[in-house]
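Participant: Need a 3D model of the following:
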Amino acid sequence: MTLHREGFGTIALALVFLLLLNLGVEYLTPELNWLHTLLLVVSAVFFFIIVQFFRYPKRRPTLNPKQVIAPCDGKVVVIEEVVETEYFKGPRRQISIFMSPVNVHVNWNPVAGIVSYFRYHPGKYLVAWHPKSSTENERTTTVIRMQNGVEILFRQIAGALARRIKWYVSEGQQVGQASEMGFIKFGSRVDVYVPLDAEIKVNLNDLTTGSITVLAELKS
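Facilitator: You can find the predicted model right below:
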């Protein structure tokens, strides 16, 4: 299993903390062997959960210039027409994917093109499925202009547990479809905004696989 580079520091800190905790408890309570065993088992399970969160699977991505692919693993929780107020300032179709702590948390670019807009917004840490999380939580907004001129906007949104968003794009950068865009730690959400005439290929509650699942097919 390959681990994402964002996890190296967290995994090391968790390992040191658990080792010190187990050694400290054993030193303070040398006669309680049952407690030492229980703590060791709980520590191993906790460490495994931390490690699996940062897994980085190898995948064969979907590459199609007329399709918008899922930027992350998760569950489709919103498909609706909205007014996007930050960049387009007009109607778009929003597709939102909720990422639970057990999902892979790598983020991929949904289309290929030039990053025409990028902003980081500090904010709150409402639960990721809260209706206001898209506009009030810590988040990034990225817009990619495709070769045909169509622009796709997507947002990384921090949740109640996810308090660190990482991104690897900047304005003016050329990006490939399914190339790595960023990472969000410990539960979060990604919103994707597509043109109203795009054909939506997913349904509510569908599970998505980042870089593979097709969210929408563009008309132009």
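
Participant: From here on, just use CA atoms for contacts and neighbour counts.
Facilitator: Fine.

Participant: Ser133 is in contact with Val127, isn't it?
Facilitator: Yes: counting by CA atoms under 8 Å, Ser133 touches Val127, with 7.1 Å between them.

Participant: which one of those two has more residues nearby?
Facilitator: Set Ser133 next to Val127 and count neighbours by other CA atoms under 10 Å: Ser133 wins out with 22 against 19.

Participant: tell me the contacts of the more buried one?
Facilitator: 124-127, 157, 159 (CA atoms under 8 Å, 6 or more residues apart in numbering).

Participant: quick one: Lys89 from Arg139, how far?
Facilitator: 18 Å (CA to CA, to the nearest Å).

Participant: Pick out whichever of those two has more residues nearby.
Facilitator: Taking neighbours as other CA under 10 Å, Lys89 and Arg139 compare with Arg139 leading, 27 against 9.

Participant: Next, the structure of the following sequence, for comparison with the previous one:
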Amino acid sequence: MRLHREGFTIMITTGLVLLALNLFAYYYLLSDNSTAILLLAIISLILFVLIVQFFRIPNRLLTTGETQVVAPADGKVVVIEETTEGEYFKDRRRQVSIFMSPLNVHVNRNPITGTVRYFKYFPGKYLVAWHPKSSTENERTTVVVEAANGTSILFRQIAGAVARRIIWYVKEGQPVKQGEEFGFIKFGSRVDVFLPLDAEIKVNIGDVTKGGVTVIAELPS
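Facilitator: Got it, this is the predicted structure:
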């Protein structure tokens, strides 16, 4: 396991603030109360560990396959439905949505190999990620990747009530590889994937996914 570069500043800052707080409490604020000092140290350690675990990147054997669509994120499947995708395709698609809690790994991975044909960032609100309007009103990005066989997949990072910053590493015209990072969302959010109607969905509502590993759909060969 390793730690994501997006968390270095937050982890160092948090560590220094907690260290300063504990030193101040030990020498001045709580110098005569050993129980309170110990309790503060334990709480600080737990908080720091929670921050660090959020930015972890576990070692994984990634799934690859030309007709397989892998999960772009760790989390829980909260939506599987046929809907109209109105931003890029403007037609009917199968939508699979994965909710990411603050305890999940938050690396976002390309669901297929191909070329980025469309990318757009939208500033917006921070409604809870499961709110019906979060996919159209929250801060978000939209990425469309076209595979070698011409099939296109749209996936969208959506910030939640806690997440306040979306990171992306792709741009239009860029070739991308299945399982590689395309972005990161800090502290909880959602990723929507829009698939062709003839895609065979391989997950169910409530399933737990692993980014880059879990196959969420099979495309026609």
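
Participant: list the residues that contact both of Ser133 and Val127 of the first structure?
Facilitator: Residues touching both Ser133 of the first structure and Val127 (CA under 8 Å, 6+ apart): Gly159.

Participant: Can you tell me the closest non-neighbouring residue to Ser31 of the second structure?
Facilitator: Excluding its sequence neighbours, the residue lying closest to Ser31 of the second structure (CA to CA, 6 or more residues apart in numbering) is Ala25, at 6.5 Å.

Participant: State the distance from that neighbour to Gly212 of the second structure.
Facilitator: 44 Å.

Participant: More neighbours: those two, which one.
Facilitator: Gly212 (27 against 18).

Participant: counterpart of that one in the first structure?
Facilitator: In the first structure, the residue equivalent to Gly212 of the second structure is Ser211, according to TM-score structural alignment.

Participant: show me where the first structure has strands.
Facilitator: 67-69, 74-84, 90-99, 106-108, 113-121, 139-145, 151-158, 165-167, 174-175, 180-184, 188-194, 199-200, 207-208, 214-217 (DSSP state E).

Participant: closest to Leu3 of the first structure out of these?
Facilitator: Leu3 of the first structure lies closest to strand 106-108 among these, at 10.7 Å (CA to CA).

Participant: before we move on, back to that, same list (the strands of the first structure) but as a markdown table, adding distance to Thr2 of the first structure.
Facilitator: Listed next are the strands of the first structure as a markdown table, based on distance: least, CA to CA, whole Å:
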| stretch | distance to Thr2 of the first structure |
| --- | --- |
| strand 67-69 | 23 |
| strand 74-84 | 20 |
| strand 90-99 | 20 |
| strand 106-108 | 12 |
| strand 113-121 | 28 |
| strand 139-145 | 26 |
| strand 151-158 | 23 |
| strand 165-167 | 19 |
| strand 174-175 | 23 |
| strand 180-184 | 15 |
| strand 188-194 | 21 |
| strand 199-200 | 32 |
| strand 207-208 | 20 |
| strand 214-217 | 25 |
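
Participant: list the contacts for the match of Gly212 of the second structure?
Facilitator: Neighbours of Ser211 of the first structure in contact, by CA under 8 Å, 6+ apart: 59, 61-62, 69-72, 108-110, 178.

Participant: Go through the residues you listed and flag the ones preserved in the second structure.
Facilitator: Contacts from the contacts of Ser211 of the first structure that recur in the second structure, judged by both residues aligned by TM-score structural alignment, their matches' CA atoms under 8 Å, are 61-62, 69-72, 108-110, 178.

Participant: Check these against Ile152 of the first structure and report the nearest one.
Facilitator: Nearest to Ile152 of the first structure among those: Pro110, at 8.2 Å, using CA to CA.

Participant: Roughly how far does that closest one sit from Val194 of the first structure?
Facilitator: 11 Å.

Participant: Contact partners for Ser134 of the first structure?
Facilitator: 155, 157, 191.
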